[in-house]
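In: Provide a 3D model corresponding to the input given below.
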Amino acid sequence: MSDSAASASLSLAPTRQGVSPWFVAVVVALATFMEVLDTTIANVALPYVAGGLGISEDEASWVVTTYLVANAVALTASAFLGRWFGRKTFFMTCLALFTASSVACGFAWDLRSLVIFRILQGLAGGGMVPISQSILADSFPPEKRGQAFALFGVAVVAGPAIGPTLGGWLSDNWSWHWCFLINGPVGLMALALIAIILVQPASVVAENRRRLRDAGGFDTVGFLLVATFLGALEVILDRGQVDDWFGSTFIVRVTVVCVSAFLIMIPWELSRRNPMIDVRMIASRQLGACFLVMLAAGAILLATTQLLPQLVQLQFGYTATWAGLVLSPGGFVTMGMMLIVGQLTSRVQSKYLIATGALIAALSMYDLTNLYSGSDFWFFALSRMLLGVALPLIFIPILAASYDGIPPDKTDQASALINAARNMGGSIGISLAANVLAHRTQFHQSRLVEHLSPSDTGYQHTLDQLTHYFAMQGSSILQARQQAIEWIGQTVERQAALLAYGDAFWVLMLLSLAAVPLALILRTVKLDRSSQA
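Out: The predicted structure follows:
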């Protein structure tokens, strides 16, 4: 078979006669928008989820982190499965599972059922995004692909921008269940359209399967090892604080499983002809640095996407809708910056853009460390908008840098690894922030309580003033005294929480700064001014 024929055999030849490729782009972007939307739509609804299911805020965060981990696991296998089953069949299967599990999430009756359905949703979503990109690449001639991917990029960025506000509005005016149920009609419509407009020649699928068998087939053991490692790591991060870390037999056992899976995975993947994860690629200077930077960027993006709504709802009394509105301006800034950075990537070295983005992200996190009880809406929104400037400077150049030096037959692997790094970094970031928040809240509260002793003149003076105030409101002296003590206790708890949130943002700032030297070790590449992202 000639090279041209071989190349053709790998493509989908996707659209029916007379169907515009732009219609395909819109339908695929719609499905992708729905998947990306679900990475943020549930964040502002977590207090409602916790209240509705009778669980803690920490337990409710599993709704987000399990989705991200499952998504990352599926990403590693999506390239192989898309070629083995055919892109249309695999994409429709993922979309159908995503839609069904979304509706199931809306009818979840307890935390366990919700987490199971979110895992299924994450597994399905992990296969949709990379296959969407492949369908777009095959639907358009090379000279038009940039425009198609621009539309795709808008959908990917608009999801996180719209998700918090939509999720907040649905939670406030309907219920948190609708954050998931809304995917039902959208998913069914996208599924029907894709079934109609895409075609899948059986000969193409058969040829792809033959090639994959010749290359060694599906790395089942490698996939199971990756899933075990990532799943166990997530359990450790999510349950460590609650179960007293290594003072818990359960955490020790899960850690042994996690480390064992990792240690077995490395030599296994090194010995495979067609590994699930090409360890040599991650160990390389270029892709390895990109992988670590993307981990950090994903951690910052998704940790702040969870922390900010939680902060303004619990400590400042915002509704879920207003908590979503705090995040949305940053999303729209990101959309605008996508266009600017797309032009810059052909003129400025990726490593300098990434380093600049990491510094701006660090500045945004530093700004949030200055929060206090009088911080208003625009304090949080402007910090988020500053982060919205930073993220495209990281995400877009890192995609270009990660492909540098990668052979054509490894680009699917590189794409899966970078996308998995973003999701896994997000899961790690959420868990890290939650642990810092819990630990530092206890620390600050214990320090502040040290000043609430009967011998402290400041405390006695405040107590007397508050007692007098409540007595003037009609309370008896005994009731006024009790109300004053309760008010002081609530003030201490709130101040301790605000200080702990500040500490969490400090940690994220340090994480942003750590990405700067990693970015600067990337290779200098030849810039192509004729093609722009």
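In: make it CA atoms for all contacts and neighbour counts henceforth
Out: Will do.
In: ranges for the helices of the stretch 101-250 of the chain?
Out: 111-139, 145-173, 178-181, 183-197, 202-214, 220-239, 249-270 (DSSP state H, counting those that start in this stretch).
In: verify the stated contact: residue 353 with residue 396.
Out: No. Residue 353 is not in contact with residue 396 according to C-alpha atoms under 8 Å; the separation is 9.2 Å.
In: and for these two, which residues touch both?
Out: Common contact partners of residue 353 and residue 396 (C-alpha atoms under 8 Å, 6 or more residues apart in numbering): residue 345.
In: more neighbours: which of those two?
Out: Taking neighbours as other C-alpha atoms under 10 Å, residue 353 and residue 396 compare with residue 353 leading, 24 against 20.
In: thinking again about what came up before, can you put the helices of the stretch 101-250 of the chain in JSON lines and add distance to residue 406 and mean neighbour count?
Out: Formatted as JSON lines, these follow (distance: least, C-alpha to C-alpha, whole Å; neighbours: other C-alpha atoms under 10 Å):
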{"stretch": "helix 111-139", "distance to residue 406": "17", "mean neighbour count": "23"}
{"stretch": "helix 145-173", "distance to residue 406": "20", "mean neighbour count": "21"}
{"stretch": "helix 178-181", "distance to residue 406": "38", "mean neighbour count": "22"}
{"stretch": "helix 183-197", "distance to residue 406": "32", "mean neighbour count": "17"}
{"stretch": "helix 202-214", "distance to residue 406": "20", "mean neighbour count": "15"}
{"stretch": "helix 220-239", "distance to residue 406": "21", "mean neighbour count": "20"}
{"stretch": "helix 249-270", "distance to residue 406": "17", "mean neighbour count": "16"}
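In: please give the structure of this sequence too, so both can be compared:
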Amino acid sequence: MSASDPKAAAAAIAPLEGSARVLGTIALSAATFMNVLDTSIANVSLPAISGDLGVSPTQGTWVITSFGVANAIAVPLTGFLTQRFGQVRLFMASVLLFVLSSWLCGMAPNMTTLIAFRALQGFVAGPMIPLSQTLLLSSYPRAKAGLAMAMWSITTLVAPVMGPLLGGWITDNISWPWIFFINVPVGLLAATVTWSIYRKRETATRKVPIDAIGLGLLVAWVGSLQLMLDKGKELDWFHSGQIVALAVVAVVGFALFLAWELTEKHPVVDLSLFRRRNFWSGALATSVGYGLFFGNVVILPLWLQQFMGYTATSAGMVLAPVGLFAIVLSPVVGLTVGRVDPRIYATLSFVVFAIVVGMRARFTTQTDFETIMIPTLIQGIAMAFFFIPLVTITLSGLPPDRIPAASGLSNFARITAGAMGTSISTTLWENRAALHHAQLAEAVNPASPAANATLSMFGSAGFSPEQALAQINRLADQQSFMLATADLFYASAVLFVLLIPIIWIAKPAKGGAGSDAAAGAH
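Out: This next block holds a predicted model:
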């Protein structure tokens, strides 16, 4: 499902030396950084994008989910395309098409066009991350493979930190299209350096069969499910014929996909991996955990900007500290995961995640900037102990020839869960806010002393009765979304704790293949 085995590639091609290795590492890291950055850079810019293009913030989340779904669907094609066109040519095509689609995103005149270009951007980005890992490993001697992957992992941790901060600054000080335009010079420079160094290190190509029917069914059920989740609230869920049709396509498509893939000689997704206890428990914990994490990362800046008066820059600053502990602790986790039971590390991650969202659930409309930032700082600890141990569990015990397929399948599940987590979180957020608003509105009646006192206060300040009621409604909106945000955070804390037993279903994992492929989890 993904690129060829990184170890095999490294063994087949002599390592680079001197300045070529340094420049190659920088170029590959820059391309990876650009790719991962785009998974989070739009988060804090959603209110600005939505307002500029005339849609609701909930509809604006399609900018995130379209990228994630298309990226997940592209992952299974990486192995096929690598063998058909070669690692270097495919990587170059991925980078250059990513640059083109980024420019198109910045030029999009409306939300429909932007979503289409974001989907294209996510799709062409599919091969970039696994191939950057493979090319980087081929650049280093086997003894320094750990160093190469540590540097690669740090890049993928810094990018999500910089995304909200950079996106917020650009949105406030320039304009939101530039969150996409900045990819153009970075991508062109990375492509130029990569081609100059790696063009003579191309891998052999051969014609291989592709499971076109399996891929088509995959696109059908994943796309239908995501559309159903994204448009459900807007169309009043199953009262809409369109939503019912999407649900039917998703269910039937998924059933046909399972039946086809289990009998196909060259399946696009190797479902037989789910027979392995460590694989399904690790992949399930990773996917649900990542979906919860990503959903919360989208909701927090939306709440801060819409109801707490934060600018895009200040909302990005709240999210930025998440990488501090992650960058410091990740190399330690990578070096020790072979000696410490990774289930212990993963348990620590989910406990810290639960504590963090539990702290956020206690926020109020009076909570200050520093208090909001503290849980984000602590969350970096959870991130450091999340990816590497869970991938070690997921891939442990697998023969080397099955690791690429297993890594690709777990990546597909994780990326899809992240996109769905965004849709589900925003839908639940608005539903809970509507419920709380209705409950608060019941208290505003002629028999309520508090309501009468508030109306009198606004009246004495010169507000008309209609203006006074509008002010009360605005306060009710702020409080209802605050309560809805707390509901989501509390529910997330419970779910993080419930994921811990799933980790312990797995057998003890002993480093090895899993730690080698850990970077692929990002």
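In: tell me how they score on TM after superposing.
Out: Once superposed, the chains reach a TM-score of 0.93 (TM-score structural alignment, normalised by the length of the second structure), with 509 aligned residues with a C-alpha RMSD of 2.0 Å.
In: just so I know, which of the helices of the stretch 101-250 of the first structure lies nearest residue 5 of the first structure?
Out: helix 202-214 (10.7 Å; C-alpha to C-alpha).
In: which residues touch that closest one?
Out: 9, 10, 11, 12, 80, 83, 84, 85, 86, 218.
In: same question for stretch 425-443 of the first structure.
Out: With C-alpha under 8 Å, 6+ apart as the criterion, stretch 425-443 of the first structure contacts 58, 64-66, 68-69, 234, 237-238, 241, 294-303, 306-307, 496-497, 499-501, 503-504, 507.
In: from the chain's centroid, how far away is that stretch?
Out: Relative to its chain's centre, stretch 425-443 of the first structure lies at 15 Å (C-alpha atoms, centre = their mean, to the nearest Å).
In: now, which of the contacts of stretch 425-443 of the first structure lie within strands?
Out: Applying DSSP state E to the contacts of stretch 425-443 of the first structure, no entry is found in strands.
In: for the host helix or strand of residue 382 of the first structure, grab the matching residue range in the second structure.
Out: Assigned by DSSP states H and E, residue 382 of the first structure falls within helix 377-403. Mapped onto the second structure using TM-score structural alignment, helix 377-403 of the first structure spans residues 369-395.
In: list the buried residues for the matching stretch?
Out: Within stretch 369-395 of the second structure, the residues scored as buried using 16 or more other C-alpha atoms under 10 Å are 372-395.
In: got TSV for the helices of the stretch 101-250 of the first structure, with distance to residue 436 of the first structure too?
Out: Converted to TSV, the helices of the stretch 101-250 of the first structure look like this (distance: least, C-alpha to C-alpha, whole Å):
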stretch	distance to residue 436 of the first structure
helix 111-139	23
helix 145-173	23
helix 178-181	28
helix 183-197	33
helix 202-214	45
helix 220-239	11
helix 249-270	18
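In: mind checking which of the ones you listed is nearest residue 421 of the first structure?
Out: Using C-alpha to C-alpha, the nearest of the helices of the stretch 101-250 of the first structure to residue 421 of the first structure is helix 220-239, at 11.2 Å.
In: average offset between that closest one and the second structure?
Out: Mean deviation of helix 220-239 of the first structure relative to the second structure after superposition (mean C-alpha distance after the TM-score superposition for the first structure): 1.1 Å.
In: now that helix, how far from the centre of its chain.
Out: Counting by C-alpha atoms, centre = their mean, helix 220-239 of the first structure comes out at 17 Å from the chain centroid.
In: other SSEs contacting that helix?
Out: With contacts taken as 3 or more C-alpha pairs under 8 Å, 6 or more residues apart in numbering; DSSP states H and E, helix 220-239 of the first structure sits against helix 62-85, helix 249-270, helix 411-449.
In: go again with 6 Å.
Out: In this structure, helix 220-239 of the first structure packs against helix 249-270, with contacts taken as 3 or more C-alpha pairs under 6 Å, 6 or more residues apart in numbering; DSSP states H and E.
In: now do the helix it packs on against helix 220-239, angle only.
Out: 150 degrees (axes from the mean of the first three to the mean of the last three C-alpha atoms, to 10 degrees).
In: quick one: contacts of the helix or strand just after helix 249-270 of the first structure?
Out: Using DSSP H and E, the helix or strand that follows helix 249-270 of the first structure towards the C-terminus is helix 279-283. By C-alpha atoms under 6 Å, 6 or more residues apart in numbering, the residues outside helix 279-283 of the first structure that reach it are residue 288.
In: and stretch 22-40 of the first structure, by the same measure?
Out: 125, 152, 155, 156, 159, 160, 163, 164.
In: now, the most widely separated pair of these?
Out: Top of the distance list for the contacts of stretch 22-40 of the first structure (C-alpha to C-alpha): 152 and 164, 20.0 Å.
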